[in-house]
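Participant: Everything below, folded, please.
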Amino acid sequence: MITKERYRIYVVEDDGMLADEICRLLMKWGYEVQIAEMFDNILDEFLTVQPHVVLMDVNIPSFDGFYWCKKIRDISAVPIIYISSRDSSMDVIMGMNNGGDDYLTKPFDNAVLVAKLQAVIRRTYEYSFQESHVLCCRRLTVNLEEATAVYDNKKCELTRNELKILRLLMENQGKIVTRKALMRSLWDDEIYVNENTLTVNVNRVRLKLEELGLQSFITTKKGMGYVIL
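Facilitator: Below you'll find the model as predicted:
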């Protein structure tokens, strides 16, 4: 889940000198920075890094930044700021249409980059009182609005109860969620629900995650409940 401690910035820039310069600049401002290494699979690296903001160059190896922005938008609402030497109106429009939040052309003033970064962070994490619609844990991404789970570029649909189970467990990662708490979340009055019904629902979640390739995601704590470690 997103926190307000140190914001993590994922820099997708294939110019090593510029990437290092951006890294040094942002670290001085107290940000945690991860520079892209896997240009042939930005999405996988994005899921591993789980950044609060992405700085995305457009002209990068394999696929361009517009492509990767669109891929990230399929699974996440994380803010994306383009940094590119392509400064035509069409490029800016294309960037916004593919899910970008802002566009900064090279060469840029470092102060402008920091100001844009601070602005998008304020809008997204500090001025917004709305609940995050995306949960991420161990490279599994759950979209609460779409009721979908994504892992290793594979996607599945979730039922209402499956979504509630995953949400409660992911929001309490590392803590045991009791069977009673889960039953109360799924049904208004758990007194009239057979506990076997909960077991069936949890097993359905496990099966769907296994089909995505995610094994042993939910651990059973006998006599207590379930936990995601």
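Participant: contacts, neighbours, all on C-alpha from now
Facilitator: Noted.
Participant: Pretty sure Thr219 sits against Val227.
Facilitator: Yes. The criterion here is CA atoms under 8 Å, and Thr219 meets it with Val227 at 5.3 Å.
Participant: Those two - which one has more neighbours?
Facilitator: Neighbour count, other CA atoms under 10 Å: between Thr219 and Val227, Val227 has more, with 20 against 13.
Participant: From Ile35, how far off is the more buried one?
Facilitator: To Ile35, Val227 is 32 Å away according to CA to CA, to the nearest Å.
Participant: now the other sequence, so there's something to compare against:
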Amino acid sequence: MKILVVDDEKLLVKGMKFNLENEGYEVECAYDGAAAVEMAREGKFNLIVLDVMMPEVDGLEACMRIREFSNVPVIMLTAKSEDADKLMGFECGADDYLTKPFNVLELKARVRALLRRAAGVQRSRGSLLTAGELTLNTEERTAMRAGESVELTAKEYDLITLLMRNPRRVYSRENLMNVVWGYSYAGDYRTVDVHIRRLREKLERNPAEPEHICTKWGVGYYFKE
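Facilitator: Below is the predicted model:
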């Protein structure tokens, strides 16, 4: 497994590289967002650890650029801990978030977990997300179940894409509303429930007992591979 570590704090990068290599990973390093994008474009990394606060091209911008051509898993690093900052990271395409200062054991655990998720939801270098009978083409914004095309609305597609890119991550209705509909949306949180129901009707074999689009009672929704 090959990991790209990106941060303008060179001492921190050195420490992450040392600890990840001790876990058996091959690690390459970059110190700004522009370099990260160019290195990611080669498509040789299984995961990217990307700092948010960098000069010129910051981590959020770099993540958005990477998402234009790759679904490689991304862990964002930041000194900020507010939910709004985390949601912004997810909107830009991040898969996970780690707040500085962090314990290196937590970094290792998140790396292992994210690589496991990425193995469950097969990610192509270009555009495909697959799980069981479901396939999304994120470039063409199309969906298929058991080889047959499924028509989704724009919001349905955005919602299932977010869930499939982050399997087993539980999202509350509020989080889904913020990420998929935007912070300024004034609608009722039950809008999320309606879209989840429609997705189950369109994508699940048995909507009453969904295999993939699951509910964590009292918390929210998540995607199971």
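Participant: what range in the first structure does stretch 51-61 of the second structure sit on?
Facilitator: Aligned by TM-score structural alignment, stretch 51-61 of the second structure falls on residues 57-67 of the first structure.
Participant: same thing with stretch 164-180 of the second structure?
Facilitator: Using TM-score structural alignment, stretch 164-180 of the second structure pairs with nothing in the first structure.
Participant: And the strands in the first structure?
Facilitator: Using DSSP state E, the strands of the first structure run over 8-12, 32-35, 53-56, 80-84, 102-105, 134-137, 140-143, 148-151, 154-157, 177-178, 219-221, 225-227.
Participant: What range does the fifth one cover in the second structure?
Facilitator: In other words, strand 102-105 of the first structure. Going by TM-score structural alignment, strand 102-105 of the first structure sits over residues 96-99 in the second structure.
Participant: Can you state the mean residue-to-residue distance of the matching stretch versus the first structure?
Facilitator: Taken against the first structure, stretch 96-99 of the second structure registers an average deviation of 0.4 Å after superposition, with mean CA distance after the TM-score superposition for the first structure.
Participant: still on that earlier bit, residues making contact with the match of stretch 51-61 of the second structure?
Facilitator: If you take CA atoms under 8 Å, 6 or more residues apart in numbering as the criterion, stretch 57-67 of the first structure is touched by 12-14, 39-40, 56, 82-84, 86, 94-95, 98.
Participant: quick one: which of those residues is nearest Val112 of the first structure?
Facilitator: Ile83 (11.4 Å; CA to CA).
Participant: I'd say that closest one and Ile22 touch.
Facilitator: No. Counting by CA under 8 Å, Ile83 of the first structure does not reach Ile22; the two are 10.9 Å apart.
Participant: Give me the more crowded residue out of those two.
Facilitator: With neighbours defined as other CA under 10 Å, Ile83 of the first structure and Ile22 compare such that Ile83 has more, 24 against 20.
Participant: Next, the contact list for the corresponding residue of the second structure for the more buried one, please.
Facilitator: Taking TM-score structural alignment, the alignment pairs Ile83 of the first structure with Leu77 from the second structure. Going by CA under 8 Å, 6+ apart, Leu77 of the second structure touches Val49, Leu50, Asp51, Val52, Tyr97, Leu98, Thr99, Lys100.
Participant: same thing but 10 Å
Facilitator: 6-7, 49-53, 59, 86, 89, 96-102, 107 (CA atoms under 10 Å, 6 or more residues apart in numbering).
Participant: so how far is Ala19 of the first structure from the residue opposite Leu87 of the second structure in the first structure once aligned?
Facilitator: Leu87 of the second structure maps onto Ile93 of the first structure when the alignment is built from TM-score structural alignment. Separation of Ile93 of the first structure from Ala19 of the first structure (CA to CA) stands at 24 Å.
Participant: Just give the nearest non-adjacent residue to the spatially most central residue of the second structure, would you?
Facilitator: Taking CA atoms, centre = their mean, the centroid of the second structure lies closest to Asp95, which sits 2.6 Å from it. Take Asp95 of the second structure and drop its neighbours on the chain: the residue closest to it by CA to CA, 6 or more residues apart in numbering is Val74, 5.3 Å away.
Participant: rewinding a little: what do Ile83 and Ile22 of the first structure both touch?
Facilitator: Val11, Glu13, Leu55, Leu113.
Participant: which residue ranges form the helices in the second structure?
Facilitator: With DSSP state H as the criterion, the second structure has helices at 10-22, 33-41, 59-67, 83-91, 104-120, 154-165, 173-176, 190-203.
Participant: For Leu129 of the second structure, which of the ones you listed is the nearest?
Facilitator: Of all the helices of the second structure, helix 154-165 sits nearest to Leu129 of the second structure, with 7.1 Å by CA to CA.
Participant: List the buried residues in the closest one.
Facilitator: Neighbour-count burial for helix 154-165 of the second structure, with 16 or more other CA atoms under 10 Å as criterion, is recorded at Glu156, Tyr157, Asp158, Leu159, Ile160, Thr161, Leu162, Leu163, Met164, Arg165.
Participant: Any chance of those residues in JSON lines with distance to Asp193 of the second structure as columns?
Facilitator: JSON lines is the format used below for the buried residues of helix 154-165 of the second structure (distance: CA to CA, whole Å):
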{"residue": "Glu156", "distance to Asp193 of the second structure": "11"}
{"residue": "Tyr157", "distance to Asp193 of the second structure": "15"}
{"residue": "Asp158", "distance to Asp193 of the second structure": "14"}
{"residue": "Leu159", "distance to Asp193 of the second structure": "11"}
{"residue": "Ile160", "distance to Asp193 of the second structure": "13"}
{"residue": "Thr161", "distance to Asp193 of the second structure": "16"}
{"residue": "Leu162", "distance to Asp193 of the second structure": "15"}
{"residue": "Leu163", "distance to Asp193 of the second structure": "14"}
{"residue": "Met164", "distance to Asp193 of the second structure": "17"}
{"residue": "Arg165", "distance to Asp193 of the second structure": "19"}
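Participant: Perfect, that will be all.
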